[in-house]
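Enquirer: can't give you the sequence, but here's the structure:
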């Protein structure tokens, strides 16, 4: 890659990083504002859980549909349209808002944000060959963690000072600024010309049913499902857990609520760097990606399984932080694995299908947690039970990834089934 192309590629990566910062700030604001929203709208835990889950109602559908769309339409324009949808949706939260409006806005935001990660990565992968994708993937994906880490203290300050409505409105303004920057500087990479292998794959494809039967892809999705269960709980319920479960004041939870995101940023960057280093030294992708990613999910699950049995607020906060941070490795690893074994012409769709499968955890987890809390003797008992359930799901998903992710085997398997891409396919 020439120096000028490399510079343009990393400009795109920086903008996509900012894109993901806004994406996760938009998601996380509902969690940090949970208690004020519940108080103003007089919502019970089950109702608020429905608000959290509503974000994911059409998330998967939008993700898959857009994934197929970007196989034919430039990602530059799709990303710009998504950014506008996010901003306009957040502006709707300024002023008087009822329960129905809140749910409708979260559904609309979920439609706009569903394809965010796969489309952003598909855009970046048009600039980097397979052997150089892990680090850009880590940078872009950990933008979500940085978004939560930076935004939550600031958004909580806005909530305490000006109410939760303006926290949403401020995110709308930031979204419009990003749209202007992307319109000026966002560019489309030459489709997978980074290596001879990628160039050859750009005109080849495998039947989608074959991918849906791939043990490696299914295992990546199982681990991502578990990781997303924990992430969706953190995004929807972390603020309420700190206030209602542990008894902390709203004014003190901005930094504490951002701790899992800070840990995720470190974990994703560290995992991306270490995985790429292992690959450069000749370590198999099964070890450098499969086992490494699955282990993070297993360790995160173990932290939540331990949570109900440990005393003290600091230890509980530490365990919930680790439970979100350690599994975040799979967001880097899983997408890189799919990109490794998928023909370029189908990569956007497969990344989107994976995001849809993983995000289905978000449709279930917030509502189930709310139902458990409402049925429990105390809020803390409910949180402990809900987090324990999440831990078990993560242990299973991570173990599946460790056992079955094997990109080298899948690459040989798919090469025997590849067909030239024609108009009829």
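Expert: Good, I have the coordinates. This is a predicted model, so every value here is computed, not measured. Numbers count the residues shown, from 1 in each chain.
Enquirer: only C-alpha atoms for contact and neighbour calcs from this point on.
Expert: Fine.
Enquirer: which residue ranges form the strands in the stretch 51-200 of the chain?
Expert: Shown for the stretch 51-200 of the chain, no strands are assigned by DSSP state E, counting those that start in this stretch.
Enquirer: Where do the helices of it begin and end?
Expert: 59-69, 75-91, 99-113, 116-125, 134-162, 164-185, 196-201 (DSSP state H, counting those that start in this stretch).
Enquirer: tell me how far the longest one is from the chain's mean position?
Expert: Taking the mean of its C-alpha atoms, helix 134-162 sits 12 Å from the chain's own mean (Cα atoms, centre = their mean, to the nearest Å).
Enquirer: Residue 229 is in contact with residue 397, correct?
Expert: No: applying Cα atoms under 8 Å as the test, residue 397 and residue 229 come out as separate, 10.6 Å apart.
Enquirer: next helix or strand past the helix or strand hosting residue 20?
Expert: Taking DSSP states H and E as the criterion, residue 20 maps to helix 3-32. Downstream of helix 3-32, the next assigned helix or strand under DSSP H and E is helix 34-41.
Enquirer: If you count neighbours, what's buried in that next one?
Expert: Across helix 34-41, burial judged by 16 or more other Cα atoms under 10 Å covers 34-38.
Enquirer: coming back round to it: mean neighbour count, the helices of the stretch 51-200 of the chain: which tops it?
Expert: Scoring the helices of the stretch 51-200 of the chain by mean neighbour count under mean count of other Cα atoms under 10 Å gives helix 116-125 as the most buried, with a mean of 26.
Enquirer: helices or strands next to the host helix or strand of residue 398 in the packing?
Expert: Using DSSP H and E, residue 398 sits within helix 379-404. Helix 379-404 sits against helix 215-240, helix 292-306, helix 344-375, with contacts defined as 3 or more Cα pairs under 8 Å, 6 or more residues apart in numbering; DSSP states H and E.
Enquirer: structure B:
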């Protein structure tokens, strides 16, 4: 990549509209995850549910989301982002509407499962859009923009859902958010176009496909999808992202509790203090994308420009998490947690940017979804493991240290297991060996 290929005004317009819609839909994705947590006390009272029941409802989403990643990525690659994100948005938004109409634990549990399954295509879709419409030199920045939907939606979710619940009740909180998602689904379907649906000039094609193999492979097949598990790079990404999302969900699920139980902060101040680190997460997401693009422009390979920052940021996350566990000052603890979350989102953005260069174009969403599957296995385990450790020890210190160790293992996975890009030639050789 020596001389940058210029892009056209039309492609830039497509990029801006796609990123805007992905940021909005991704933010709604995260806000919708907050609805159950916000409505927890009232829902338990109205439906006669126990705290354990609420735990099952919260975990139902995470497990459904994790396991739905595997087929969702392949479906995005086969049927393309326009159809799959429309379907995903519609499914999870209908699940939100249904959550406002439920009358029993069983009905709520099914709605949560559909919420998790419907949200699964959001980020594999985003990484495929990035691969389709952005040059490799700008894919990191694009990934940073749409990946910032995570901390942005997290920061907006609690105050917005609380306001809706106080104004209209918990049932209408779910219904309103579901209807909003359906509106966004219609807008996405009407405005977004896959590259195959646009007549591109030779220059526009050259810009979007720079660095791609000359031979364009057909839509992903089940055989090709399975073959991705034969490569160490795939497993390096899965193990690497496990630690990233494990650490993310320690803070998502337990940060308010940690500040109240371990740091003895009042509920009044906990809400403010817990929001500060996730504001830094937005900055981390943007910084990770900028750094990845800056490295590739300076001559680093596409793979190294993503995996090295992801690995080093996880090492930093581990260090700041251990510091947060042991410092005496509450202010220093919040500063350390803010730094940890900033670096977590550097890792997250670089990981998604990695999936846009690690495989041929027709497998981009597939490998991203596999990575996210590994991540959300960690995400599903983190709240439970942390709770058990705190229950046994009476402190968050050991739980944070365990998370830091997992982050270091995942950092090593990015650095040493992610080894090379999976090229068409690699797939052809493996295909031939399996056929013998």
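Expert: Nice, I can see it. Please read these numbers as outputs of a predicted model, since none were measured by experiment.
Enquirer: what element comes up after the helix holding residue 398 of structure 1 heading to the C-terminus?
Expert: Assigned by DSSP H and E, the successor of helix 379-404 of structure 1 is helix 407-415.
Enquirer: what angle sits between that next one and helix 215-240?
Expert: Taking axes from the mean of the first three to the mean of the last three Cα atoms, to 10 degrees, one finds helix 407-415 of structure 1 and helix 215-240 inclined to each other by 120 degrees.
Enquirer: And for helix 407-415 of structure 1, what's in contact with it?
Expert: Contact partners of helix 407-415 of structure 1, identified using Cα atoms under 8 Å, 6 or more residues apart in numbering, comprise 206, 214, 216, 284-286, 290, 337, 340-341.
Enquirer: Check the mean deviation of the helix holding residue 20 of structure 1 from structure 2.
Expert: If you overlay the two and look at helix 3-32 of structure 1, the average distance to its match in structure 2 is 1.8 Å (mean Cα distance after the TM-score superposition for structure 1).
Enquirer: List the residues that contact residue 274 of structure 2.
Expert: 255-256, 259.
Enquirer: Aligned to it, what sits in structure 1?
Expert: Under the alignment (TM-score structural alignment), residue 274 of structure 2 maps onto residue 257 of structure 1.
Enquirer: Secondary structure element for its match, which one?
Expert: Counting by DSSP H and E, residue 257 of structure 1 is found in helix 253-280.
Enquirer: Enumerate the positions of that helix that are buried.
Expert: 253-269, 271-276, 279.
Enquirer: rewinding a little: can you redo the helices and strands packed on helix 379-404 of structure 1 as a markdown table with mean neighbour count and distance to residue 63 of structure 1?
Expert: What follows is these, written out as a markdown table (neighbours: other Cα atoms under 10 Å; distance: least, Cα to Cα, whole Å):
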| stretch | mean neighbour count | distance to residue 63 of structure 1 |
| --- | --- | --- |
| helix 215-240 | 27 | 14 |
| helix 292-306 | 26 | 23 |
| helix 344-375 | 24 | 5 |
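Enquirer: These: which one's closest to residue 43 of structure 1?
Expert: The stretch from these with the least distance to residue 43 of structure 1 (Cα to Cα) is helix 344-375; that distance is 10.9 Å.
Enquirer: Next, the mean deviation of the closest one compared to structure 2.
Expert: Counting by mean Cα distance after the TM-score superposition for structure 1, helix 344-375 of structure 1 comes out at 2.0 Å.
Enquirer: Distance from the chain centre to that helix, please.
Expert: In terms of Cα atoms, centre = their mean, the centre of helix 344-375 of structure 1 is found 9 Å from the chain centre.
Enquirer: Just want the angle from that helix to helix 215-240.
Expert: Using the same axes, to 10 degrees: helix 344-375 of structure 1 against helix 215-240 is 40 degrees.
Enquirer: Between helix 75-91 and helix 344-375 of structure 1, find me the angle.
Expert: 20 degrees.
Enquirer: so what does helix 344-375 of structure 1 touch, helix or strand wise?
Expert: Helix 344-375 of structure 1 packs on helix 45-54, helix 59-69, helix 116-125, helix 196-201, strand 204-205, helix 215-240, helix 329-341, helix 379-404, going by 3+ Cα pairs under 8 Å, 6+ apart.
Enquirer: how about residue 153 of structure 1, what does it touch?
Expert: 253-255, 257-258.
Enquirer: Recalculate using a threshold of 6 Å.
Expert: Taking Cα atoms under 6 Å, 6 or more residues apart in numbering, we find residue 153 of structure 1 in contact with 254-255.
Enquirer: gap between the aligned residue in structure 2 for it and residue 434 of structure 2?
Expert: With TM-score structural alignment defining the correspondence, residue 153 of structure 1 maps onto residue 159 in structure 2. Here residue 159 of structure 2 is placed at a distance of 54 Å from residue 434 of structure 2 (Cα to Cα, to the nearest Å).
Enquirer: again with residue 396 of structure 2
Expert: 49 Å.
Enquirer: Mind checking which of the two has more residues around it?
Expert: residue 396 (22 against 9; other Cα atoms under 10 Å).
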